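Participant: Predicted model, plus sequence, below.
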Amino acid sequence: MTQAGTVHAIEIENQKLVWNEVPDPEPTDGEVIVDVRAAALNRADILQRRGHYPPPPGAPAYPGLECAGVISAVGGGVTGHQPGDRVCALLAGGGYAERVAVPAGQLLPVPAGISLTEAATLPEAACTVWSNVVDLARLRAGETFLVHGGSGGIGTFAIQLGKALGATVAVTARAHKHDRLTELGADRVIDYTTADFVSEVGGADVILDIIGAKYLARNIAALNPDGRIAIIGMQGGSTAELNLGALTAKRGTITATTLRARPLADKARIVRQVREQVWPLVESGAIRPVVDESIPLAQAQRAHHRMEAGDHLGKIVLTVSRP
């Protein structure tokens, strides 16, 4: 519990997550202060803890790429938001804290019928999947959509968005998670430890890939003509040989992006699109937040251990208790 006049956050010390007192943030022009009630884990948080993914200039040093809570202060020039509003937010960092400053363009209202804990799981996944799968890869109804890493926060969201858009969704995941992913809408679930997804999927129009180098050649082999690969992670390495002949023969397209370092205006554009196009799907129940476990923020190290074990399904959420 926070005492009057103090704010706490999770800081990184020698690759450990430590509960410390930190400076109380103040809103600059165009920002609001959010009293955090919940923050979701992302793979990038683990990379940052290990020293491999530093925050961009100006972002808080402590991790956390999304949160949900209540606005407590509003900076100059901000319209449409006021203290007391329930919001969730896309962050460049700082979500593992009791309070965080957020550019107003990166705020989303908490969808109707969704708790703050559930809302914390949505901004990063929704903005990542929408910007890569729809904005860049142009997934359309009737196409086949292959999602690698289908059991994580990105994957469980991508399955549901793909189905809502009218695609046939194929997913790679370990066998013990298949039933749950089928419940979320996956049409075909492939155990990547025992089966070859290239032959199993039978051709994909859009591939959402978190693996990177290890899957590059097989992703190209799995493409339908005019297929698109959207790379958003490099869990399988960052360097691979690209067979341009194979890619050209498919008339294929590869995009590779991160969300964290995009300019503020681009993030605000993506957030607007998500609010207009995705939030109605959440409020209708077509897309449901998938919470694996809620863990107190002060126990963030335990939450990281759970993610590193790889047995979770959906998002792990850190919660903040308040008076």
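Facilitator: That came through fine.

Participant: For the rest of this, base every contact and every neighbour count on C-alpha atoms.
Facilitator: Noted.

Participant: Could you list the buried residues of stretch 39-55?
Facilitator: By neighbour count with 16 or more other CA atoms under 10 Å, stretch 39-55 contains the buried residues 39-46, 48-49, 54-55.

Participant: if you go through the stretch 51-200 of the chain in chain order, where are the helices?
Facilitator: Along the stretch 51-200 of the chain, counting by DSSP state H, counting those that start in this stretch, helices occupy 116-119, 123-129, 153-164, 178-184, 197-201.

Participant: Nearest to Val32, out of the ones you listed?
Facilitator: Across the helices of the stretch 51-200 of the chain, Val32 has its closest neighbour in helix 123-129 (16.5 Å, CA to CA).

Participant: Now tabulate the helices of the stretch 51-200 of the chain in TSV and tack on distance to Asn20 and mean neighbour count.
Facilitator: Shown next, in TSV, are those (distance: least, CA to CA, whole Å; neighbours: other CA atoms under 10 Å):
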stretch	distance to Asn20	mean neighbour count
helix 116-119	22	25
helix 123-129	25	23
helix 153-164	27	25
helix 178-184	37	16
helix 197-201	45	16
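
Participant: here comes the other one, which I'd like you to weigh against the first:
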Amino acid sequence: MRFIDLPTFGGPEVMQLQEMDKPTPGSDEVLIRVAAAGVNRPDIVQRQGNYPAPPGASPVLGLEVAGEIVAVGEKVGRWQVGDQVCALTNGGGYAEYAVAPEGQCLPIPANLSLIEAAALPEAFFTVWTNVFDRAGLKQGEVILIHGGSSGIGTAAIQLARSFGARVFATAGTEDKCTACVALGAERAINYREENFVSVVREATDDRGADVILDMVGGSYINSNIRVAAKDGRIVNIAYLAGAKVEVNMMPVMLKRLTLTGSTLRARSPEVKSAIAKALLDKVWPLIEAGTICPQIAAQFPLDQVIDAHKLLESGTITGKVILTL
């Protein structure tokens, strides 16, 4: 099969289209003929040498795919050869064939193509486990989503809005802010021109945000503490602007804040399977009803993966980048 090799760490140009034997599924895994694969920030960080694959995981880039199952392990009971699925992989998505644990696979929503479905797993698994499981977002609460135009952000806006939250988002251009509002944000804040702490506090009668989803870090860490409501929950899923800052912990104590975060890739198959079940029960009906829709900014064939990474790194897009095979 063709796959994208990473012979060394560095910029996008280090990636190479090569050939290798297709993988063999384990006893509880399925082998998927990949039709499309999502491109995500963790892929970029891994390519740069800062996010190694967990022990036992494929070193090949790619954490989400959609396609047709062509082989199943001996213990697989839910899926059969010929089923079409999208899947959260443990690596290996940038290839013509990829394996995934059966519990991390989900059926293709009836109204989506395979390409559209490839944009679902990484973003929706991440948002569900962090915003709803970890932060416990409830109907009527206020959520502030940083990076609202990203793949994660566009999923978070739609999910939070669908479950009855008041949604605020930050983005870096007026076009991105307009896109966030179109997806369901009550207010999108251009962080280059406005102070999101002031905007959110004013819009909530000085109450602040109950939940904050942050992938920026850096100076946002202290700003998040300032804008958080009493009993607020701040969830970090990345630190694009840095993870080390000096923090005054007194407001954390006085406002009874929860500071938390998580990564998804290193979590157990059992945890990921539980997330998949929650998505199937609670989110897939909303997707099939057209209430929620994955946002795809661009598609590239597999052999143009370098251009795909450059576009994602440019920060100019709204939504996901997809590789097609």
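Facilitator: Thanks, I have it. The structure displayed is predicted, hence computed values, not measured ones.

Participant: Now distance to Arg138 of the first structure too, for the helices of the stretch 51-200 of the first structure, in JSON lines please.
Facilitator: Compiled in JSON lines, the helices of the stretch 51-200 of the first structure are given as follows (distance: least, CA to CA, whole Å):
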{"stretch": "helix 116-119", "distance to Arg138 of the first structure": "26"}
{"stretch": "helix 123-129", "distance to Arg138 of the first structure": "11"}
{"stretch": "helix 153-164", "distance to Arg138 of the first structure": "11"}
{"stretch": "helix 178-184", "distance to Arg138 of the first structure": "22"}
{"stretch": "helix 197-201", "distance to Arg138 of the first structure": "19"}
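
Participant: hang on, Ala61 of the first structure packs against Gly93?
Facilitator: Yes - between Ala61 of the first structure and Gly93 a contact is recorded at 7.0 Å, counting by CA atoms under 8 Å.

Participant: Among the buried residues of stretch 39-55 of the first structure, which one sits closest to Phe197 of the first structure?
Facilitator: Of all the buried residues of stretch 39-55 of the first structure, Phe197 of the first structure sits closest to Arg43, with 23.1 Å by CA to CA.

Participant: returning to what we had before: so what sits against both of Ala61 and Gly93 of the first structure?
Facilitator: Pro55 (CA atoms under 8 Å, 6 or more residues apart in numbering).

Participant: and those two? which has more neighbours close in?
Facilitator: Gly93 (25 against 17; other CA atoms under 10 Å).

Participant: Could you give the number of residues near the counterpart of Ile317 of the second structure in the first structure?
Facilitator: In the first structure, the residue equivalent to Ile317 of the second structure is His312, according to TM-score structural alignment. If you count neighbours by other CA under 10 Å, His312 of the first structure ends up with 17.

Participant: Chain neighbours aside, what residue packs nearest to His312 of the first structure?
Facilitator: Nearest in space to His312 of the first structure, with sequence neighbours left out and distances taken as CA to CA, 6 or more residues apart in numbering, is Asp292 at 6.1 Å.

Participant: Could you check how far the one you found is from Leu41 of the first structure?
Facilitator: Asp292 of the first structure is 11 Å from Leu41 of the first structure, where distance means CA to CA, to the nearest Å.

Participant: Equivalent analysis for Gly162 of the first structure, please.
Facilitator: Between Gly162 of the first structure and Leu41 of the first structure the computed distance is 22 Å (CA to CA).

Participant: returning to what we had before: contacting residues around the residue nearest to His312 of the first structure?
Facilitator: Contact analysis of Asp292 of the first structure by CA under 8 Å, 6+ apart lists 312-317.

Participant: Can you tell me the SS state at it?
Facilitator: Here Asp292 of the first structure is strand, with the state taken from DSSP: H, G, I helix; E, B strand; the rest coil.

Participant: In the second structure, what sits opposite it in the alignment?
Facilitator: In the second structure, Asp292 of the first structure lands on Ala297 (TM-score structural alignment).

Participant: and if you look at Pro263 of the first structure?
Facilitator: Using TM-score structural alignment, the equivalent of Pro263 of the first structure in the second structure is Ser268.

Participant: can you tell me what part of the first structure the longest strand anywhere in the second structure aligns to?
Facilitator: Longest strand of the second structure, by residue count under DSSP state E: strand 29-39. Aligned by TM-score structural alignment, strand 29-39 of the second structure falls on residues 31-41 of the first structure.

Participant: From what I see, Leu107 of the first structure and Asp85 are in contact.
Facilitator: No - with contact defined as CA under 8 Å, Leu107 of the first structure does not reach Asp85; the gap is 10.6 Å.
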